[in-house]
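# Just to be clear, the model below is a prediction. Sequence and coordinates:
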Amino acid sequence: MKKINFLVLLTMFISIVVINSNLFAQSEPVMYFCERYDDYDGEIGVSDRFTKGHITVMVKADNPLRLEDVAIQYDLYNYRTGKFEYYKKFYFTIDRDMKYIFFEKNDESDMEFEDAGFYRVFLLDEDDKTVASALIEIID
């Protein structure tokens, strides 16, 4: 009888852990960075630390984002004030059914980090609401 009670309790505990982990699984879009994106090789040089210059911002979601006009915004951390301050913003048009997107330098957006420091990078919708964000460090 003790073994049955133990097995029932163990089964309940494992079930709760599994259900709880599923509840907290990533359901929002994820943002990360790479040196560049290649159609054949995919993401090249994925990191959260880069030297000054151009980078590629990647956004991956489980479901289509349902967005058209978006922006990538950089905010630079100001060590004197202890706050992030607006740095740059780049505008893009994407397809509504996209769930895996890369944003890179183009004719309208240079996507360049010119100053070293810590940045908060946002994917914003047409109402400037945050869709995804991540931190990145730029070094000399």
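Yep, that arrived. Here the structure is a predicted model, which is why all the values come from computation and not from measurement.
# going forward, measure contacts and count neighbours with C-alpha atoms only.
Fine.
# the helices in this protein, which residues?
Secondary structure of the chain, counting by DSSP state H: helices at 2-23.
# now the strands: where do they sit in it?
Ranges of strands within the chain are 30-34, 36-38, 42-44, 49-51, 53-54, 56-60, 69-78, 83-93, 100-103, 112-113, 117-124, 130-139, based on DSSP state E.
# now these in a markdown table, with mean neighbour count?
Formatted as a markdown table, the strands of the chain follow (neighbours: other CA atoms under 10 Å):
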| stretch | mean neighbour count |
| --- | --- |
| strand 30-34 | 20 |
| strand 36-38 | 16 |
| strand 42-44 | 13 |
| strand 49-51 | 17 |
| strand 53-54 | 16 |
| strand 56-60 | 21 |
| strand 69-78 | 20 |
| strand 83-93 | 14 |
| strand 100-103 | 17 |
| strand 112-113 | 18 |
| strand 117-124 | 21 |
| strand 130-139 | 17 |
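# try this one next to it:
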Amino acid sequence: MSADFTLNFRQLERYRFSNLFGGTVPELFTDEPPPLGEDSGPSPSQLLVAATANCLAASLLFAFGKFKQDVAPLSGEASCVIGRNEERRLRVESIAVTLQLGRPAATLTHVERVLSTFEDYCTVTQSVRQGIRVEVTVLDADGTRLK
């Protein structure tokens, strides 16, 4: 598990930033879509959705791995709803994540136990949920909805 970390960032131009995580992590460039930026990298909202989805995927893989279950290749889709709050400021209102296992559920063991607990271990999702609704769907390789 990763420990605390520090991010260093600097403005390159307009709304484009360089983000340095240190160590061997490559530099990440972020930007806002037009008309503010040039869409030359993911926006902070996109990173929030990606972080939520990727954390859930890693947590699901880890949970199945505890039972020696290989569900690769895991894939999915994440989306968000952006709306305005009472002060008319844009906010991420909700995030929806669909995770699809690489194997049919019928070939796996401990599915119910994994599905009932894996979200609890997702640091990002549980942190985000304190202010944003996060909906999670899990499908098996056949497209059968498991959660």
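Here it is on my side, so go on. If you're wondering where the values come from, they're calculated on a predicted model, not measured in any experiment.
# quick one: TM-score?
Superposed pair, TM-score by TM-score structural alignment, normalised by the length of structure 1: 0.29. Supporting alignment: 67 aligned residues with a CA RMSD of 4.6 Å.
# circling back to that earlier point, take the strands of structure 1 and lay them out in a markdown table including distance to L10 of structure 1.
What follows is those, written out as a markdown table (distance: least, CA to CA, whole Å):
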| stretch | distance to L10 of structure 1 |
| --- | --- |
| strand 30-34 | 34 |
| strand 36-38 | 46 |
| strand 42-44 | 42 |
| strand 49-51 | 43 |
| strand 53-54 | 52 |
| strand 56-60 | 36 |
| strand 69-78 | 47 |
| strand 83-93 | 47 |
| strand 100-103 | 40 |
| strand 112-113 | 52 |
| strand 117-124 | 43 |
| strand 130-139 | 38 |
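# closest one to N5 of structure 1 among the ones you listed?
strand 30-34 (42.2 Å; CA to CA).
# and the angle for the closest one with strand 117-124?
For strand 30-34 of structure 1 against strand 117-124, the angle by axes from the mean of the first three to the mean of the last three CA atoms, to 10 degrees is 130 degrees.
# And strand 30-34 of structure 1, what does it pack against?
When contacts are defined as 3 or more CA pairs under 8 Å, 6 or more residues apart in numbering; DSSP states H and E, strand 30-34 of structure 1 sits against strand 56-60, strand 130-139.
# any chance you could map the helices in structure 2?
44-66, 111-117, 123-128.
# In JSON lines, list these along with distance to V134 of structure 2.
Shown next, in JSON lines, are the helices of structure 2 (distance: least, CA to CA, whole Å):
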{"stretch": "helix 44-66", "distance to V134 of structure 2": "9"}
{"stretch": "helix 111-117", "distance to V134 of structure 2": "15"}
{"stretch": "helix 123-128", "distance to V134 of structure 2": "7"}
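# Out of these, which one sits most buried?
helix 44-66 (a mean of 19; mean count of other CA atoms under 10 Å).
# which strands and helices sit next to that one?
Helix 44-66 of structure 2 packs on strand 75-84, strand 90-100, helix 111-117, helix 123-128, going by 3+ CA pairs under 8 Å, 6+ apart.
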